[in-house]
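next comes the sequence, and after it the predicted model I'd like to discuss.
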Amino acid sequence: MAATERPAEHGNSALEGTVALVTGASSGIGAATALALAAQGAAVALVARRSDRLQQVAEQIIGRGGRALCVEADVADRSEAFAAVDSVVSHFSRLDTVVNNAGVMLLGPVADAPEGEWERMVAVNQLGCLYVTQRAQPHLVRAAASEPRHVSDIVNISSTAGRVARPGSAVYSMTKAAVVALSESLRQEMQPLRVRVSVVEPGNVATELVHHTREELREGLEAQVGGIERMAPEDIARTICFVVTSPRRVAVNEVLVRAADQTW
């Protein structure tokens, strides 16, 4: 864990005085979201396995007058996920927003999937989300009962794959559909406590996810999306900011964001 911060210089913003935790914050949607939340005034905890990449994101936040905490952790490991949440609350003394973004996409036919791919997707995409959420819940409830906002947020990142399964995406789609189901059940549980639960389902985004796929399958995957102008991670980050900066009377429960050229 590395702490990096300096007094904010951006004045009053929508999330001033709050703390956000973003998993998978070392690149892509997670990094863009961390930067966007910091720009809104939140102190941001960056959680991922690649500490060097986390530090780079933290330096950008600090350079813009924000506050950041780097926490190296694999959220698929229950003890590491719990320790990450504990570290954030210990450092900042509160937790207002959780963005469960960490995920892996290992595509390919079910018939010849290498041992371990399915387990890794289930561990990161499902259990990682669940571990962080479970440990964060009591802190989010306390934050929702206090200043400055009297509301807190959990945002789970799913995918269009959680809605539309395609050849080669069976297990990935399964894990993302599970995130949607978790989010809806949790929304109903947490609503009386002023903890809003939202699920964001991005379509094709220009991130590193495609590089997780086995090399022999990557060319075919690229061909499937080759004619699509992919969204930027910042496009999804703006959506997440809209969700968490909405007035307390508003709960944005589900957002589906497709690339304009995407048909599925």
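Received, thanks.

use CA for all of it now, contacts and neighbours both
Noted.

please enumerate the strands of the stretch 1-150 of the chain.
Taking DSSP state E, counting those that start in this stretch to define them, one finds strands in the stretch 1-150 of the chain at 2-5, 19-23, 43-48, 67-72, 97-100.

make JSON lines out of these and add mean neighbour count.
JSON lines is the format used below for the strands of the stretch 1-150 of the chain (neighbours: other C-alpha atoms under 10 Å):
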{"stretch": "strand 2-5", "mean neighbour count": "15"}
{"stretch": "strand 19-23", "mean neighbour count": "27"}
{"stretch": "strand 43-48", "mean neighbour count": "30"}
{"stretch": "strand 67-72", "mean neighbour count": "25"}
{"stretch": "strand 97-100", "mean neighbour count": "27"}
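
closest one to residue 250 among those?
strand 97-100 (15.5 Å; C-alpha to C-alpha).

what does that closest one contact?
Identification of contacts with strand 97-100 by C-alpha atoms under 8 Å, 6 or more residues apart in numbering yields 18-24, 129, 132-133, 136, 140, 152-157, 244.

kindly check the end-to-end length of stretch 248-264 for me.
33 Å (C-alpha to C-alpha, to the nearest Å).

and that stretch, what's buried?
Buried residues in stretch 248-264, defined by neighbour count with 16 or more other C-alpha atoms under 10 Å: 251-252, 254-255, 257-259.

for the strands of the stretch 1-150 of the chain, give me TSV that also has distance to residue 187.
Formatted as TSV, the strands of the stretch 1-150 of the chain follow (distance: least, C-alpha to C-alpha, whole Å):
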stretch	distance to residue 187
strand 2-5	32
strand 19-23	18
strand 43-48	23
strand 67-72	27
strand 97-100	14
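
hold the first one in mind and look at this next one:
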Amino acid sequence: MGRATALELARLGAAVSLVGRRDTLLADLAAEIEAAGGTSLVVPADITDPRAAPHLVKAAGKDPRRGADLVHIGSLAGRNAFGMSAVYCATKFGVGAFTGALRQELASQHVRVSVVEPGCVETELRFPNPTVVQEQPDACLGDIERLRSQDIADAVGYVVSRPRHVAVGELLIRPTEQVPPTRRPGRTRPRVRESAGTGRGPA
């Protein structure tokens, strides 16, 4: 999703800083952006450095729009918890809370803080997981058409290209056919068998 977003922002005319741990992938992406006429800067780094926020505030003062954007990528799992994904869901709920709090802290300094929350996206990130975790979405969702990285990039491009007075706080995106398993068409609720002679509870 990061790669697709960088390409989309470069297409919109932004000078893009490419930050990540895998140098080779960053260099390849920079070459692709520059071949298309864009501008990029490769910064091999760990993005958890807490010193990033002051740079955003400084950028807001220099931008012709007098604003800057910080867009977090959350997840539908930050709104609905799923079994076998407790830690993942906890982190994504945290992303939503962090975004909301940071938005309040930085709004007066013209930094818009947003979160894009995708449903099921077809990316490479699910493959390093244990087999049981990989199989869970397939069991719940079946063969529906999943979101692509470009769909998320389009959403980020929409968020950051709004007029200065418009802040998109949250943007939830699902595949058209993705619904909770108990609500999928054709599914029925399981029947509870009553205990013989009492009619009061499950057998």
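Nice, I can see it. All figures in this text were calculated on a predicted structure; none of them were measured in a lab.

need the TM-score between these chains.
Once superposed, the chains reach a TM-score of 0.83 (TM-score structural alignment, normalised by the length of structure 2), with 180 aligned residues with a C-alpha RMSD of 1.5 Å.

can I get the buried residues of stretch 248-264 of structure 1 in JSON lines with distance to residue 192 of structure 1 and secondary structure?
Listed next are the buried residues of stretch 248-264 of structure 1 as JSON lines, based on distance: C-alpha to C-alpha, whole Å; DSSP: H, G, I helix; E, B strand; the rest coil:
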{"residue": "251", "distance to residue 192 of structure 1": "12", "secondary structure": "coil"}
{"residue": "252", "distance to residue 192 of structure 1": "15", "secondary structure": "coil"}
{"residue": "254", "distance to residue 192 of structure 1": "18", "secondary structure": "strand"}
{"residue": "255", "distance to residue 192 of structure 1": "21", "secondary structure": "strand"}
{"residue": "257", "distance to residue 192 of structure 1": "28", "secondary structure": "strand"}
{"residue": "258", "distance to residue 192 of structure 1": "31", "secondary structure": "coil"}
{"residue": "259", "distance to residue 192 of structure 1": "34", "secondary structure": "coil"}
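
of these, closest to residue 185 of structure 1?
Distance to residue 185 of structure 1, by C-alpha to C-alpha, is smallest for residue 254 among the buried residues of stretch 248-264 of structure 1, at 12.6 Å.

the closest one is in contact with residue 187, isn't it?
No. Using C-alpha atoms under 8 Å, residue 254 of structure 1 makes no contact with residue 187, being 10.5 Å away.

anything in contact with each of these two?
The contact lists of residue 254 of structure 1 and residue 187 share residue 198, where a contact means C-alpha under 8 Å, 6+ apart.

I'd like the next helix or strand past the lengthiest strand in structure 2.
Taking DSSP state E as the criterion, structure 2 has its longest strand at strand 111-118. Using DSSP states H and E, the helix or strand that follows strand 111-118 of structure 2 in sequence is helix 131-141.

with structure 1 superposed, average distance for that following helix?
Average distance, helix 131-141 of structure 2 versus aligned residues of structure 1 after superposition (mean C-alpha distance after the TM-score superposition for structure 1): 3.5 Å.

where along the stretch 51-200 of structure 1 do the helices fall?
Here the stretch 51-200 of structure 1 has its helices, by DSSP state H, counting those that start in this stretch, at 51-63, 78-92, 117-121, 129-144, 170-190.

any chance of these in CSV, with distance to residue 35 of structure 1 too?
Output for these, formatted as CSV (distance: least, C-alpha to C-alpha, whole Å):
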stretch, distance to residue 35 of structure 1
helix 51-63, 6
helix 78-92, 17
helix 117-121, 26
helix 129-144, 20
helix 170-190, 24
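
of those helices, which is nearest residue 231 of structure 1?
Using C-alpha to C-alpha as the measure, helix 170-190 is the one of the helices of the stretch 51-200 of structure 1 that comes nearest residue 231 of structure 1, at 18.9 Å.

which helices and strands does the closest one pack with?
Packing contacts for helix 170-190 of structure 1, counted by 3 or more C-alpha pairs under 8 Å, 6 or more residues apart in numbering; DSSP states H and E, involve helix 117-121, strand 152-157, strand 195-202.

could you find the closest non-adjacent residue to the equivalent of residue 18 of structure 2 over in structure 1?
Residue pairing (TM-score structural alignment): residue 18 of structure 2 is matched to residue 46 of structure 1. Among residues not flanking residue 46 of structure 1 along the chain, residue 70 sits closest, at 4.9 Å (C-alpha to C-alpha, 6 or more residues apart in numbering).

what's the match for that neighbour in structure 2?
When structure 2 is aligned by TM-score structural alignment, the residue opposite residue 70 of structure 1 is residue 42.

next up, the contacts around its match.
Here residue 42 of structure 2 is in contact with 17-19, 26-27, 30 (C-alpha under 8 Å, 6+ apart).

gap between the counterpart of residue 35 of structure 1 in structure 2 and residue 170 of structure 2?
Matched to structure 2 by TM-score structural alignment, residue 35 of structure 1 sits across from residue 7. Counting by C-alpha to C-alpha, the separation of residue 7 of structure 2 from residue 170 of structure 2 is 22 Å.

fine by me, we can end here.
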